[in-house]
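[1] Quick one, fold the following:
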Amino acid sequence: MWEGLQKASTVAQLTGVDALGLIAMTVRAAQTARRNKRTCRELAGQVERIGDLLRTLQEEQPRPGMRRPETSAPLAELHDTLRQACALVESCQRGSYATQLCAGGEHAGRFRDVQSRIAFFLQLFPIISHVEHTRLLVRVIDGAAARNALPFYPHEPQEEEQMLRSLTNHPNNPQARFQKFTFSQLVNATNSFSLEEQMEQGPLATLYKGRLQGSDVTIKWLTTSSSGQQLPQSISEYELFKNEIKILPELQHTNIIKLVGFCTEQSERIVVYEHMQNGSLENVIFGGMRAGLTLDWPSRLRIIEGVAQGAVYLHNHSRLRVVHRDLKPSNILLDSDMNPKISNFDLAMVLCPGVDEETTGSVVGSVGFIAPEYMSKGAFSVKTDVYSFGVMVLEIISGKRWTRCIQETYHVDLLAWAWSDMMRRPLCCGEQVAARLRGFVHPSLHDVSFSGRGPPRCLSLPARRSALWRQREVRRCVRAALLCVQEKPERRPAMPEVVRMLIPRKARAPPFPRRARYAVQGPLYAGDRSPAAGA
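    Presented below is the predicted three-dimensional model:
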């Protein structure tokens, strides 16, 4: 009998059936199984959940050839397991009672094995999704420009030395001096860059916590060569390092990470930041809460407002007009009081004086956070960061990634609810809409009313006021975020306007956003619109 199963599995493999096709075949076979009906249907339910997760992953990463090696291998193993599950269930559609008695024990063992493997993949999927979603997307728009662009390496060693010497020697401003550390110092500070000291691993760099000269620090080690991340020829590890080293010393703001020092020994490029005890916002939102660390609504609102203030400083108040180009939760670090600081200026660009928008032949950014005009034309401006900020706010409020599936499910309802208090006739969302919106927001916000009703009258007056105040805060944040993710950059507010929207005022309400064309003809989720090349 098992030879028959192997034969069926081989046929499925040779016919080139994809994973979703195998899942559909398994579900159909389970409905007509003549033997082991209950077990077959339980297995079909498991593979259906796998199918839902696969569809979500395909939305985030539409081209399988772009997947990273560490996620491709588990997905290949999953495909083999789905083939076995399909063959196993199909075998229960045929065979006599006598055959069932002879092979019953072996069959039960095969079912248990396949079910345990599928249960393992269900647990593995959140990790695979995290790795795929947070990778860097690289898209070459102008192939000729990319080919003709030379990697930025200093033509002479003195050029790099001169730049680094200017950081360590500021006679007019001793506070602006930064320390040059040796590689051995950083090895000792991080216990040889051990996994226990690792805080975050991204496509460009790995963050470690360490201790230097009696102070806790955060150490960022550029690791593009070892991570397999592909970059355009015009961008090298030195270029990324140079960006951060040149830009960060010019920035002084409570919501911008502080540079402590650097290391360029042994061809390594390492940056040392001030210590951020609570790691990245990415880990806090999606990585599960550590013991003793909670992220209630006041903390989420403080993070939203802090990032907005930091972006205003970058765009309007710093000596340089900086476009970050990669605003996302993993680039927001949190201190001991959960105050946010924008970090990782590797991809940042400084706009020339009098220029509001520039273009590049190579798009580099993170899937889901790239503005439509930057993705399609390579045009970037301060409105590029505004778009990324809007996506990030929606993720902070919901605790969910702003994928195409999430956008299509909730965008219309969010638009209606966010502006319902401004209509001449206040909109009362139906129970189904209210239930969907409760499914969108993080559980810590489930006491927010989406149906147009006020807080329950059974609450005390202070509790009712608190709930009503929280509802207004959430509505303001959703409203600002939806304005930020409009397709056309000229329709997005500038960051100073966003900050004003977040502050409770009796000023005139912001204009109602036209629904972005991406929401009608395609997804707002810009990361899955274009052909891209990346690791």
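
[2] Every contact and neighbour count from this point should use C-alpha atoms.
    OK.

[3] Just to be sure, Phe369 is in a strand?
    No - read with DSSP: H, G, I helix; E, B strand; the rest coil, Phe369 is coil and lies in no strand.

[4] Tell me how many other residues surround it.
    By other C-alpha atoms under 10 Å, 27 other residues sit near Phe369.

[5] Distance of it relative to Arg491?
    According to C-alpha to C-alpha, to the nearest Å, Phe369 and Arg491 sit 17 Å apart.

[6] and the residue located most distally from the centre of the chain, how far is that from Thr39?
    Among residues of the chain, the one most distant from the C-alpha centroid is Ala98; the distance is 54.4 Å, by C-alpha atoms, centre = their mean. Distance, Ala98 to Thr39, by C-alpha to C-alpha: 19 Å.

[7] Ok, Arg436 next?
    33 Å.

[8] Could you do Leu483 as well?
    49 Å.

[9] same thing with Val284?
    38 Å.

[10] Between those two, which is the more surrounded one?
    The residue with more neighbours, out of Val284 and Thr39, is Val284; 21 against 17, by other C-alpha under 10 Å.

[11] The structure of the following sequence is requested for comparison with the preceding one:
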Amino acid sequence: MDRLINNASGTGHVGSLRAFATEETSYTTIIKLFNLVQCTPDLSSLDCSQCLREALARRPAGPRGGRVLYYNLIVAIVLSITISIVLFTLAFCLIRRKAKKQQNVRIDATEGVDGNNISEAESLQYDLTNIKTSTNNFSADNKIGEGGFGEVFKGTLNGQQIAVKRLSKTSGQGEQEFKNEVLVVAKLEHRNLVRLLGYCLDEGEKILLYEFVPNKSLDFILFDQGMQQLLDWSRRYKIIVGVAKGILYLHEDSRLRIIHRDLKASNVLLDSDMNAKIADFGMARIVGADESQVNTSRVVGTFGYMSPEYALHGQFSIKSDVFSFGVLVLEIISGKKNFTFHQSGNSDDLLSYAWKLWRDGRPIDLLDPTLGDDFTRNEVIRCIHMGLLCVQEDPEDRPTMAAVVLMLSSYSVTLPLPHQPAFFLHSRTTPMPQPPNSDEFSSKSLPLSAIDESITELYPR
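    Model (predicted):
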């Protein structure tokens, strides 16, 4: 055994660490001993020799032999196994957590978001005190907008101009919609989408901080007779293209597939160069790439822009946004709101009127008269054509936003003939569809001011 220890450790005449040695020897004429010594190769020759000799001292007595595993070796083996198990368990937990987080991305915040998901945007959270300071404590002098959702103030934070959207406590956008807007917009980045800078959820306040867009919303200029002249045809066309590209990004090009569900003129902001920026994602819905249609018991959005299958049956898809886009295009061209169009002496809504002019070969008559002769005829007719394709009743007949952008960018693309648009509201005498078991709407006609408001909860047929 002494000879084997010397051979293994190299402390004898052998000269170098081998870490193990074996030998067979005759103990008696009929008994042979088979011997093996081994130490870990990370030990020095001296440490190996010392370790093996301590193990030899622990050998069992008698010629029958035995096996000695020295304690230090056992500790090393057990410790290695333990570390491996811990590392494996940790890696498994991290992978599982990442997979769960990716799965949570698809949760619809307007229909139930885990409150913990808001932590994903914690880096965007701002202190309420700083926000009050930036807006001079929400001074009326800093107010730049107001609606059913609440108020918008102009502020300056860290030397940057910002828009502060302060939701009212009676706003249709509740805490779930607020969280949804933060989680959705924080993941988006496109020149035609308004950029979210931060949020505040403190002391009962629900506040969103956006980049400041100086020219307010599209409806503020488009439907104001004193300001319409600011939107010549080239600017209107640029706005149409910008909105189309922004919706295309939501539907196909972003990391998430998003249906906006409340696209309208008041949710399109205009920057200093009149570039369109889509805003207000409180009603947006994240869907899977394989979901062609989603059913919901909560219809949210604005009548006049909502597709018939969504307003009446709670069925929405990317083609619902396409319908809203088509209505918006016809409004931009005509300078008239869809459901106040009867005030111009026509009993039809805007979609019906546009269709009749198209059918009669007079599409140019739809154009806003304030534009005079300063427009490109082919662009106007092509936009009307495209708008009518977008508001067709059957969702399958409507183009995708990818096709719309192609129609706007290439005149070599032949547009199919449009079918008659969806007529689910013809005039102010047409009753609104009444959902069962709901006292939110009556069977009587609604005043136009009510029709044009955002609907935050409706239980459809």
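
[12] Can you verify the residue farthest from the centre of structure 1 is assigned to a helix?
    Yes - counting by three-state DSSP, Ala98 of structure 1 falls inside a helix.

[13] And it, what's its match in structure 2?
    Following TM-score structural alignment, no counterpart is assigned to Ala98 of structure 1 within structure 2.

[14] for Ala98 of structure 1, what are its contacts?
    Ala98 of structure 1 makes no contacts at all, as judged by C-alpha atoms under 8 Å, 6 or more residues apart in numbering.

[15] could you measure it against Arg112 of structure 1, distance?
    Distance, Ala98 of structure 1 to Arg112 of structure 1, by C-alpha to C-alpha: 22 Å.

[16] Next: Arg38 of structure 1.
    Arg38 of structure 1 is 13 Å from Arg112 of structure 1, by C-alpha to C-alpha.

[17] repeat for Arg139 of structure 1
    Separation of Arg139 of structure 1 from Arg112 of structure 1 (C-alpha to C-alpha) stands at 44 Å.

[18] do the same with Tyr525 of structure 1
    Applying C-alpha to C-alpha to Tyr525 of structure 1 and Arg112 of structure 1 gives a distance of 39 Å.

[19] And these two? Which one has more around it.
    Legend: neighbour count by other C-alpha under 10 Å for Tyr525 of structure 1 and Arg112, higher for Tyr525 (26 against 13).

[20] so who does that one touch?
    Gly368, Phe369, Trp402, Thr403, Arg404, Gln407.

[21] out of these, who has the most neighbours?
    Going by other C-alpha under 10 Å, Phe369 tops those with 27 neighbours.

[22] Can you check which part of structure 2 stretch 13-22 of structure 1 sits on?
    By TM-score structural alignment, stretch 13-22 of structure 1 lines up with nothing in structure 2.

[23] Next, the distance between the ends of that stretch.
    Stretch 13-22 of structure 1 end-to-end distance (C-alpha to C-alpha) = 10 Å.

[24] Would you map the strands across the stretch 201-350 of structure 2?
    205-211, 257-259, 268-270, 276-278, 285-287, 294-295, 301-302, 315-316 (DSSP state E, counting those that start in this stretch).

[25] matching residues in structure 1 for the fifth one?
    Aligned by TM-score structural alignment, strand 285-287 of structure 2 corresponds to residues 349-351 of structure 1.

[26] Which secondary structure state does the most centrally placed residue in structure 2 sit in?
    Using C-alpha atoms, centre = their mean, the residue of structure 2 that lies closest to the mean C-alpha position is Val184, 3.5 Å off. With three-state DSSP as the basis, Val184 of structure 2 sits in helix.

[27] quick one: the counterpart of it in structure 1 from Gln266 of structure 1, how far?
    Residue pairing (TM-score structural alignment): Val184 of structure 2 is matched to Ile247 of structure 1. Per C-alpha to C-alpha, Ile247 of structure 1 is found 23 Å from Gln266 of structure 1.

[28] now do Arg321 of structure 1
    Arg321 of structure 1 sits 33 Å away from Gln266 of structure 1, going by C-alpha to C-alpha.

[29] who has more neighbours, these two?
    More crowded of Arg321 of structure 1 and Gln266, by other C-alpha under 10 Å: Arg321, with 20 against 8.

[30] Looks like that one contacts Leu351 (just checking).
    Yes - taking C-alpha atoms under 8 Å as the definition, Arg321 of structure 1 is a contact partner of Leu351 at 5.6 Å.

[31] Need the overlap of contacts for the two.
    Counting by C-alpha under 8 Å, 6+ apart, Arg321 of structure 1 and Leu351 have no shared contacts at all.

[32] Chain neighbours aside, what residue packs nearest to the equivalent of Val164 of structure 2 over in structure 1?
    For Val164 of structure 2, the aligned position in structure 1 is occupied by Ile219, per TM-score structural alignment. Nearest non-adjacent residue to Ile219 of structure 1, counting by C-alpha to C-alpha, 6 or more residues apart in numbering: Val272, 4.6 Å away.

[33] Identify the residue of structure 2 aligned to the one you found.
    Per TM-score structural alignment, Val272 of structure 1 is aligned with Leu209.

[34] Surely its match is in contact with Gly198?
    Yes - with contacts counted by C-alpha under 8 Å, Leu209 of structure 2 reaches Gly198, the gap being 4.9 Å.

[35] And the two? Which one has more around it.
    Leu209 (26 against 20).

[36] can you give me the strands in the stretch 1-150 of structure 1?
    Under DSSP E, counting those that start in this stretch, the stretch 1-150 of structure 1 gives strands at 136-140.

[37] Brilliant, that's me finished.
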